[in-house]
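> One predicted model, sequence on top.
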Amino acid sequence: MRHGKKVNHLGRTDSHRKALLANMASSLIEHKRITTTLAKARALRTYVEPLITKAKNDTTHSRRTVFSYLQNKEVVAELFRDIAEKVANRPGGYTRIIKLPNRPGDNAEMALIELVDYNTVYTKEAPAATEKKSTRRRGGSGKAKKVSAAPAAETPANDAPAADAPSTEETA
């Protein structure tokens, strides 16, 4: 029985599967998108996303760990230099799998796997300097909310005369 065994063996031995995923991960990092079968794309996602997460912490140990998986110095350098910088604020989900029509020869399900931040069609350029706001679970006492709401009500009345005055940028 296969209880608790989630890895897709892809019809290969363990060493062959590791080599396949390492080569596909290197190609994905180098080219930012690759076309493969749907099963291989799903297996690649679970292989490459932890490597990208590890690349966000640029230490010698994390570089050596990622290199032990990829075995390609140029790809590791690109991962830590370019990709880690782009995904620094993203908490996960670095890849996107898009289903394609079946392959004509053997009718295999095909898919396009790509790095999310490198697709300009789906992603809109957001300012990179946005900091993640800390959220609080507890509402706190109502007293603090009432105090902070009172000054906010006075500010629009004070700003009204300043809005009527012409600015120097508009006249120039």
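The structure has been received and is ready for your questions.

> contacts and neighbour counts: CA atoms only from here.
Noted.

> check contacts around Thr53.
For Thr53, the contacting residues are Ala84, Gly92, by Cα atoms under 8 Å, 6 or more residues apart in numbering.

> which secondary structure element contains it?
helix 38-55 (DSSP states H and E).

> What segments of the protein are helices?
Counting by DSSP state H, the segments of the chain that form helices are 14-31, 38-55, 60-70, 73-78, 84-86, 142-164, 168-171.

> May I see the buried residues of the second one?
It stands for helix 38-55. 38, 40-45, 47-49, 51-55 (16 or more other Cα atoms under 10 Å).

> before we move on, what about the fourth one?
By neighbour count with 16+ other Cα under 10 Å, helix 73-78 contains the buried residues Val75, Val76.

> and if you look at stretch 55-68?
Ala55, Lys56, Ser62, Arg63, Val66, Phe67.

> could I get the residues you listed as a markdown table with distance to Glu154?
Shown next, in a markdown table, are the buried residues of stretch 55-68 (distance: Cα to Cα, whole Å):
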| residue | distance to Glu154 |
| --- | --- |
| Ala55 | 48 |
| Lys56 | 44 |
| Ser62 | 52 |
| Arg63 | 54 |
| Val66 | 55 |
| Phe67 | 59 |
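
> and those residues, which two are the farthest apart?
Largest separation among the buried residues of stretch 55-68 by Cα to Cα: Lys56 and Phe67, giving 14.2 Å.

> try it against this one:
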Amino acid sequence: MALQRKLGRPTDQRKAILKSLVTSLLQNGKIQTTEARAKEVKNIAEKLISIAVSEVDNFTSKQVKVSKAKLDSDGRKITKTVTSKNGRKYEVVDREIKTDMVTVDSPSRLNARRKAINWVYRVKDENGKPINVVDKLFDEIAPKYKGKNGGYTRIYKLGPRRGDAAEVVILELV
């Protein structure tokens, strides 16, 4: 028995379609697609969200020393001139050491993140800055569904599409 619907596509194309739809669903919270695709995306998204919900509080925080470059008022790095052992002069970025609190994932949460990364593409916003959809899944979406067991998505039927009469639906996070 097949694990997923074939969707009339070769395996690589089918996986690419499903990955892009799952990414859009987690990024935007709602997508419009055909019914067969929506049912497949629903299965994948529900599994990813349930994995994230089970690992929602499974991390620790610790202090880490971080070396950062000093910046001037314009946001440029401050450099200083240094002389080497053989007498040559070169520029070195002036650095400062700070302590920051960082979250450290437990091994099971790290494994869950890696499973989610397999089904999500890297995306950028309209300004070209990268958006980490997996972070959004674990930090925003999963805590929202913490006390819930399944049923994270819903499907609304819109009717047949003009042209090929495929059933169009809206898949959204509840």
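Received it, and whenever you're ready, just let me know what you need. Remember, it's a predicted structure, so these values are computed and weren't measured experimentally.

> So which of the helices of structure 1 is nearest Leu115 of structure 1?
Nearest of these to Leu115 of structure 1, taken as Cα to Cα: helix 14-31 at 7.7 Å.

> so the closest one matches what in structure 2?
Mapped onto structure 2 using TM-score structural alignment, helix 14-31 of structure 1 covers residues 11-28.

> Dump the helices of structure 1 into JSON lines; add distance to Gly4 of structure 1 as well.
Formatted as JSON lines, the helices of structure 1 follow (distance: least, Cα to Cα, whole Å):
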{"stretch": "helix 14-31", "distance to Gly4 of structure 1": "18"}
{"stretch": "helix 38-55", "distance to Gly4 of structure 1": "16"}
{"stretch": "helix 60-70", "distance to Gly4 of structure 1": "24"}
{"stretch": "helix 73-78", "distance to Gly4 of structure 1": "32"}
{"stretch": "helix 84-86", "distance to Gly4 of structure 1": "32"}
{"stretch": "helix 142-164", "distance to Gly4 of structure 1": "48"}
{"stretch": "helix 168-171", "distance to Gly4 of structure 1": "66"}
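
> Of those, give the one that comes closest to Glu114 of structure 1.
With Cα to Cα as the criterion, Glu114 of structure 1 lies closest to helix 14-31 of these, at 7.0 Å.

> on that earlier part again, which one of the helices of structure 1 lies closest to Val7 of structure 1?
Smallest distance to Val7 of structure 1 across the helices of structure 1 (Cα to Cα): 7.8 Å, for helix 38-55.

> Comparing that closest one with structure 2, how large is the average distance?
Its matched residues in structure 2 lie on average 0.8 Å from helix 38-55 of structure 1 after superposition (mean Cα distance after the TM-score superposition for structure 1).

> tell me the angle of that helix relative to helix 60-70?
Interaxial angle, helix 38-55 of structure 1 versus helix 60-70 (axes from the mean of the first three to the mean of the last three Cα atoms, to 10 degrees): 160 degrees.

> for the residue nearest in space to the middle of structure 2, what are its contacts?
By Cα atoms, centre = their mean, structure 2 has its centre lying nearest to Val133, at 1.9 Å. Listed by Cα under 8 Å, 6+ apart, the contact partners of Val133 of structure 2 are Thr23, Leu26, Gln27, Val120, Arg122, Val123.

> likewise Ala19 of structure 1?
Per Cα under 8 Å, 6+ apart, neighbours of Ala19 of structure 1: none.

> Would you mind measuring from it to Thr13 of structure 1?
10 Å (Cα to Cα, to the nearest Å).

> From the buried residues of helix 38-55 of structure 1, pick the one nearest Pro104 of structure 1.
Leu38 (14.6 Å).

> My guess is that closest one contacts Ala111. True?
Yes. At 5.0 Å, Leu38 of structure 1 and Ala111 qualify as touching, with contact defined as Cα atoms under 8 Å.

> residues bridging contact with these two, i.e. touching both?
Residues touching both Leu38 of structure 1 and Ala111 by Cα under 8 Å, 6+ apart: Lys99.
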